[in-house]
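>>> build me a model:
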Amino acid sequence: MADDDALLRAGVALVLETDDRIEVVGQASDGLQAVELCRRLGPDVVLMDVRMPGIDGVEATRRITAAGPATRVLVLTTFHHDDYVWGALRAGAAGFLLKRASAERLIDAVHTLAGGESVLDPAVTRDLVAQVVGRGPERPPPSPEDTRLAQLTAREREVLRLAAEGRSNREIASVLVLAESTVKTHMKRILAKIDARDRAQAVAISYRSGLMPPRDPLGGY
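The predicted structure follows:
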């Protein structure tokens, strides 16, 4: 766990250790300490605050994922509109969650990341989409990501769009009236086609390319 608020760290640690499958192996009060602890301890999952002294959570995430891709980083943010979240995703974070999430949601998120999947808080995702919409009609220049996304089938684009809204595989299956196993298969194919390491990077690529136009945030989802 990396957060400059000692009280919050202690509280979250207590919550996590109510699950006998989770062990909090280290706590860091700043980004540099988080990087060093990850280097020594090799944790499965890091809960990362983004606003810390020294190097922030974005830079810490970049160094951690570059040094040990097996370590998954879950960004914890206080605000829906935290601008650091986008930077953390691009730096290699596997997901993001609001700090006010329930104990059950936090524990489930740790297991989800440890299992190789990603967690995208819908409330935060909506604000990321709104930021993209707020850029107006200007389109980014063509990039290799454009070509990769063009390989997706119509169904795969729909699955990726719903994932970009922060929906889980189960929720996507419900919306599209598919088996959850089918959605998982689609996600695996999407990741392979666009060369994304996980769901979070796939979402980041879809936003950055501009080929997955978000819905009007005023109209909701």
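
>>> contacts and neighbour counts: CA atoms only from here.
Noted.

>>> once you drop chain neighbours, what's closest to the residue nearest the centre of the chain?
Using Cα atoms, centre = their mean, the residue of the chain that lies closest to the mean C-alpha position is Gly95, 1.7 Å off. Using Cα to Cα, 6 or more residues apart in numbering and skipping residues adjacent in sequence, the residue nearest Gly95 is Val119, 4.6 Å away.

>>> quick revisit: surely the residue nearest to the centre of the chain touches Ala200?
Yes - assessed by Cα atoms under 8 Å, Gly95 is found in contact with Ala200 at 5.8 Å.

>>> longest helix in the protein, please.
Taking DSSP state H as the criterion, the chain has its longest helix at helix 180-194.

>>> what's in contact with it?
145, 148-149, 151-152, 156, 159-160, 169-170, 172-173, 197-199, 202 (Cα atoms under 8 Å, 6 or more residues apart in numbering).

>>> next step: those residues restricted to helices.
Among the contacts of helix 180-194, DSSP H puts Glu145, Arg148, Leu149, Glu156, Val159, Leu160, Asn169, Arg170, Ile172, Ala173, Arg199, Ala202 in helices.

>>> need the nearest residue in space to the third one, chain neighbours excluded.
Pointing back at Leu149 there. That would be Ile194: by Cα to Cα, 6+ apart, it lies 6.0 Å from Leu149.

>>> okay, now the one you found: neighbour count?
Here the count is done by other Cα atoms under 10 Å, and Ile194 has 21 residues near it.

>>> Val75 now?
27.

>>> if I've got this straight, it is in a strand?
Yes - under DSSP: H, G, I helix; E, B strand; the rest coil, Val75 falls within a strand.

>>> returning to what we had before: what comes up buried for the longest helix of the chain?
The neighbour-count check on helix 180-194 (16 or more other Cα atoms under 10 Å) flags Glu180, Val183, Lys184, His186, Met187, Ile190, Leu191, Ile194 as buried.

>>> want to throw those into CSV with distance to Asp5?
Formatted as CSV, these follow (distance: Cα to Cα, whole Å):
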residue, distance to Asp5
Glu180, 39
Val183, 39
Lys184, 37
His186, 40
Met187, 36
Ile190, 38
Leu191, 36
Ile194, 38
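
>>> now show me the structure for the sequence below, then we'll compare the two:
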Amino acid sequence: MPDATTTDATPLPAVVLVDDHGMFRAGARAELEGLVNVVGEAGDVDEAVREIARLDPDVVLLDVHLPGGGGVEILRRLATEAPAARCLALSVSDDPQDVIAVIRAGARGYVTKTIAPAELADAVRRVNDGDAVFSPRLAGFVLDAFAGIGSGDGSPREDDPELDQLTAREREVLRHIARGYLYKEIAQRLGISPKTVEAHVSAVLRKLQLSTRHELSRWAVERRLVD
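Take a look at the predicted model:
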């Protein structure tokens, strides 16, 4: 892994930028300088898979629409050629079909190109730490499709005994954890205290037999209780 450190010797996440517009890649590289370590770039599917497998970055910033099959094709091939790769979709598109397709294919999150550089760097760090990250306005329908709260059509599932263990409030907290929100943010959104959020998370972890918040986030997004 390429070495790069911040002033306090904390390693910066190594990132590969995948986008078919060279000017965007150059601009993103410049804006992210000092926030992440951009170790490589790619402009199409074949080049992206090759560079990701070669460089083994911490996080891949992945555009959705690319020559040669797009982000979904890259994710499909990475499942075999670089299965440890963590991809964060970064796209101008906020079309639900695009978002759901890349998350279904294995992306760890989805943010739009309107995101500020500091927020994008934070999203990269969170994905590197195991969180799932979405732009807030995209999170609702992503959760409906992937967080295991419903069947994808808005109706509750009736065939999940693990999820059935959770109270309504615990499910609300689970929804927000899957979106990547911090305890303080969840507390503000639900009108409860951060300590109460922490208590709910502890209860969910115990019921699902998980150990950490990051494991819970992965469980909620990756389990995909969708018919």
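
>>> closest to Val133 of the first structure out of the buried residues of helix 180-194 of the first structure?
Ile194 (22.6 Å; Cα to Cα).

>>> what's the separation between Pro142 of the first structure and Arg157 of the first structure?
18 Å (Cα to Cα, to the nearest Å).

>>> what of Asp19 of the first structure?
Separation of Asp19 of the first structure from Arg157 of the first structure (Cα to Cα) stands at 36 Å.

>>> those two: who's more crowded?
Arg157 (20 against 12).

>>> what lines up with that one in the second structure?
Matched by TM-score structural alignment, Arg157 of the first structure corresponds to Arg171 in the second structure.

>>> next up, the contacts around Ala28 of the first structure.
Taking Cα under 8 Å, 6+ apart as the test, what Ala28 of the first structure contacts is Met1, Ala2, Asp3, Asp4, Ala34, Leu37.

>>> the first structure: helices as residue ranges?
Going by DSSP H, the first structure shows helices at 6-16, 31-41, 57-67, 84-91, 103-114, 122-133, 144-150, 154-164, 169-176, 180-194, 199-209.

>>> Gly95 of the first structure matches what in the second structure?
Taking TM-score structural alignment, the alignment pairs Gly95 of the first structure with Gly109 from the second structure.

>>> same deal with Pro43 of the first structure?
Using TM-score structural alignment, the partner of Pro43 of the first structure in the second structure is Pro57.

>>> any idea how far Leu75 of the second structure is from its match?
Between Pro57 of the second structure and Leu75 of the second structure the computed distance is 14 Å (Cα to Cα).

>>> ok, Val39 of the second structure next?
From Val39 of the second structure to Leu75 of the second structure the distance is 19 Å (Cα to Cα).

>>> same thing with Glu185 of the second structure?
30 Å.

>>> neighbour-wise, which of these two wins?
A count of neighbours by other Cα under 10 Å puts Leu75 above the other of Glu185 of the second structure and Leu75, at 25 against 16.

>>> the counterpart of Arg62 of the first structure in the second structure: what's it in contact with?
In the second structure, Arg62 of the first structure lines up with Arg76, judged by TM-score structural alignment. Going by Cα under 8 Å, 6+ apart, Arg76 of the second structure touches Ala105, Gly106.

>>> give me that answer again for 6 Å
By Cα atoms under 6 Å, 6 or more residues apart in numbering, the contact set of Arg76 of the second structure is empty.

>>> kindly report the same for Val45 of the second structure.
By Cα under 6 Å, 6+ apart, the contact set of Val45 of the second structure is Gly68, Ile74.

>>> what lines up against it once you look at the first structure?
Under TM-score structural alignment, Val45 of the second structure pairs with Gly31 in the first structure.

>>> ok, now Ala85 of the second structure?
In the first structure, Ala85 of the second structure lands on Thr71 (TM-score structural alignment).

>>> quick check, its match in contact with Asp44.
Yes - contact status for Thr71 of the first structure versus Asp44: in contact at 4.9 Å, counting by Cα atoms under 6 Å.

>>> name the residue in these two with the higher neighbour count.
Thr71 (23 against 19).

>>> show me what contacts that one?
Neighbouring residues of Thr71 of the first structure by Cα under 6 Å, 6+ apart: Asp44, Val45.

>>> report the buried members of the contacts of helix 180-194 of the first structure.
Buried residues within the contacts of helix 180-194 of the first structure, defined by neighbour count using 16+ other Cα under 10 Å: 145, 148-149, 152, 156, 159-160, 169, 172-173, 198-199, 202.

>>> ok, so of the residues you listed, who is nearest Ala103 of the first structure?
Nearest to Ala103 of the first structure among these, with distances taken as Cα to Cα, is Asn169, at 21.0 Å.
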